[in-house]
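> next input, structure requested:
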Amino acid sequence: MPIKIPDLLPAKSKLQEENIFVMDESRAFKQDIRPLRILILNLMPLKQQTETHLLRLLGNSPLQIDVGLLHTNTHTSKNTSQDHLKQFYKSIADVKANKYDGLIITGAPIEQLDYESVDYWKELSEIMEWSKTNVTSTLHICWGAMAGLYYHYGLNKYMLPDKISGIFPHTINDPFEKLVSGFDEEFLVPHSRHADVRKEEIEKVPDLKILSESERTGVYIVASTDGKQIFVTGHPEYDALTLKKEYDRDEAAGLDPEIPENYYPNDDPTQMPKLRWRTHSNILISNWLNYYVYQETPYEL
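Below is the predicted model:
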């Protein structure tokens, strides 16, 4: 089934090239169906890139989805035009009275800042508090996952001695959990972060369960017992070249970055990396939409 997005959103043409079923607003208006309403709080600097990443995964579901884009007013984006934000994005003030089936909170490259030092932390806290009563289930990604664990459960993040960057094998802890249904016993996930959350602290919270982890990168998926809060510390939405773009950017800036682990063939940055995690990413998002959103949300929001 299609995802419904604004007619002129730049991601539309890219998704159509990939045969992702995209329906624009003018066509969707003619259909008599109640799609799932999913809101994306996009905190990433390159917002158009992240839009494409997430819409690609949402469009792989058999469910019809009406996607809305949200940004924070208390931060001025340096990498996305104000025209794009004004045309396609809303703020929490615009949607506060609305109900949504699902919310996705993206990552942000700000792990090295204390949460309260982030210029939009107060606004983000307001959004996460609002989500408790206005959203059926919220999916937090990377820094968004760490921020969510801190806001909802008081769990701190810890700086790593070196940045985790690359593609890493993961395992599941309970194959009967709905969110990991259909996962391989071992699967690959991209990570790109400077901070981490500690397993032993999560295990002390009765309302949380660790569903997946990695020997190299630690905890990967955490879920609340009621399924309303899902935390994913990696970047399953990344495409084949996202880590390459990050590496090339840091190399050009003279930061002498480490080569992303298990990413380039033969660890050679002159070779093109291959996409080896899309199956997992598609199943993860489909399971979230099906089991934690579609089957839990009321027909009348």
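> use CA for all of it now, contacts and neighbours both
Will do.
> who's in contact with K99?
Applying Cα atoms under 8 Å, 6 or more residues apart in numbering, one finds that K99 lies in contact with N134, V135, L301.
> actually P109, not the one I typed
Each residue near P109 by Cα under 8 Å, 6+ apart is listed here: M44, W143, R193.
> got it, and T225?
Taking Cα under 8 Å, 6+ apart as the contact definition, T225 lies against D207, L208, K209.
> if we go to 10 Å?
For T225, the contacting residues are P206, D207, L208, K209, taking Cα atoms under 10 Å, 6 or more residues apart in numbering as the criterion.
> over to T242?
The contact partners of T242, taken as Cα under 10 Å, 6+ apart, are Q49, T50, H53, P190, S192, H235, D248, P273.
> that one and E51: what is the separation?
For T242, the distance to E51 equals 13 Å [Cα to Cα, to the nearest Å].
> and the nearest residue to D250 once chain neighbours are set aside, which of the three is it?
Computed as Cα to Cα, 6 or more residues apart in numbering, the closest residue to D250 that is not its neighbour in sequence is P257, at 6.2 Å. Three-state assignment for P257 (DSSP: H, G, I helix; E, B strand; the rest coil): coil.
> spell out the residue ranges of the strands in the stretch 101-250 of the chain.
Using DSSP state E, counting those that start in this stretch, the strands of the stretch 101-250 of the chain run over 135-141, 158-172, 186-196, 208-214, 218-224, 229-232.
> for comparison, sequence B:
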Amino acid sequence: MPIRIPDDLPARRVLEAEGVMVMDSSRAARQDIRPLQIGLLNLMPNKERTETQFARLIGASPLQVDLTLVRITDHRSKNTAEDYLDTFYQTWESVRDRKFDGFIVTGAPIANIPFEEVKYWSEMVEIMNWTQTNVHHTMFICWGAQAALYHFHNARRYRMAEKAFGVFRHKVVDPRSPYLRGFSDDLAVPVSRYNDIARDSLSPDLRILIDSDEIGICMLDDPTHRAVHMLNHLEYDNRSLADEFDRDRAAGLETAPPINLYPDDDPSREPENRWRSHGHLLFQNWINEIYQTTPYDLADIGR
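The predicted model follows:
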């Protein structure tokens, strides 16, 4: 089944060109089923690229999904035009009375700022608390995961000696998890972060699902808060890390090339995507688990 997104959203053309099934609003209205309601709180500066990455994975589901793009209410983006946001995004304030089967909170490029000093931290706290009453299951990613682990579990974040940047091997710790069905025993995962979570600060309510001896914890299950926390980026496309490297170099930063991304470690060659299948598996498993467990009546979510 297709994903339903706004008819004029630029991501639509990209997805259709890739063969992802996209449904227009009139066709969706004629189908006598309840689509899954999934919200995407997009905190990344390049909104269009990020929404395309997530829509690509969500749209591969055999279920009909209505995707709602959400933004922080009072934060003005420096990289995305306000008319674009006004056209395709809703503020969290405008959706706070709604119920969602699934909700995704992305990363944000504010790794060096203490949580309480983030301009929109008070709204983030409201949103995280709101997921406990208005969302059946939430996926927190990268900075979003660090923020949720800090808020819900007081997990300690610390600065690593150097930025973790590249594609690293990880191992599946709990193959019985419904979110990891079909996963290989080990897998390649794109990583781009300065911080890690101290293992000794993790609550016993959390269960590590994917881990790496080299680069640290990748994914945790948080059943108490009906959430999973993904610290890395299986949603990335093959150019995400490469473009970040190019931007850093253009800005005069001495960023080293991302590890294990380019063939023969040659930045002049096109990056290879060695995680695409696991990205699709993760989101299909997540959506399937939501479908199997969410109430049919949206009003019952959170009760």
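> ok, back up a step: quick one: which of the contacts of K99 of the first structure is most hemmed in?
Of all those, V135 has the most neighbours under the rule other Cα atoms under 10 Å, reaching 23 neighbours.
> skipping adjacent residues, who's closest to the alignment partner in the second structure of that residue in space?
Using TM-score structural alignment to pair residues, one finds that V135 of the first structure aligns to V135 in the second structure. Leaving out its chain neighbours, the residue that sits closest to V135 of the second structure by Cα to Cα, 6+ apart is F100, at 4.8 Å.
> which one among the contacts of T242 of the first structure gets closest to D119 of the first structure?
Relative to D119 of the first structure, the closest of the contacts of T242 of the first structure is T50; by Cα to Cα it sits at 20.7 Å.
> helix, strand, or coil at the closest one?
In the three-state summary, T50 of the first structure is assigned as helix, counting by three-state DSSP.
> just H75 of the first structure next, same as before
H75 of the first structure - assigned by three-state DSSP - is coil.
> that one contacts V118, correct?
Yes - contact between H75 of the first structure and V118 holds when scored by Cα atoms under 10 Å: they sit 9.2 Å apart.
> residues contacting the residue nearest to H136 of the second structure when sequence neighbours are not counted?
Closest residue in space to H136 of the second structure, ignoring its immediate chain neighbours: D101 at 4.9 Å, by Cα to Cα, 6+ apart. Residues touching D101 of the second structure, when contacts are defined by Cα under 10 Å, 6+ apart, comprise 35-39, 65, 134-138, 287, 290-291, 293-296, 298, 301-302.
> and D101 of the second structure? What does it align with in the first structure?
The equivalent of D101 of the second structure in the first structure is D101 (alignment by TM-score structural alignment).
> what about the counterpart of T294 of the second structure in the first structure, how many residues close to it?
In the first structure, the residue equivalent to T294 of the second structure is T297, according to TM-score structural alignment. One way to gauge burial is a neighbour count; for T297 of the first structure, by other Cα under 10 Å, it gives 17.
> in a strand, T297 of the first structure, correct?
No - the secondary structure assignment for T297 of the first structure gives coil rather than a strand, going by three-state DSSP.
> would you agree it is in contact with P35?
No - at 11.4 Å, T297 of the first structure and P35 do not qualify as touching, with contact defined as Cα under 10 Å.
> what helix or strand is E16 of the second structure located in?
Take DSSP states H and E as the rule and E16 of the second structure turns out to sit in helix 10-17.
> mean per-residue distance, that helix versus the first structure.
On the superposed models, the aligned residues of the first structure are on average 0.3 Å from helix 10-17 of the second structure, with distances taken as mean Cα distance after the TM-score superposition for the first structure.
> mean shift of the helix or strand that that helix is followed by relative to the first structure?
Toward the C-terminal end, the helix or strand that comes next after helix 10-17 of the second structure (DSSP H and E) is strand 22-23. Its match in the first structure and strand 22-23 of the second structure itself, once the structures are fitted together, sit a mean 0.7 Å apart by mean Cα distance after the TM-score superposition for the first structure.
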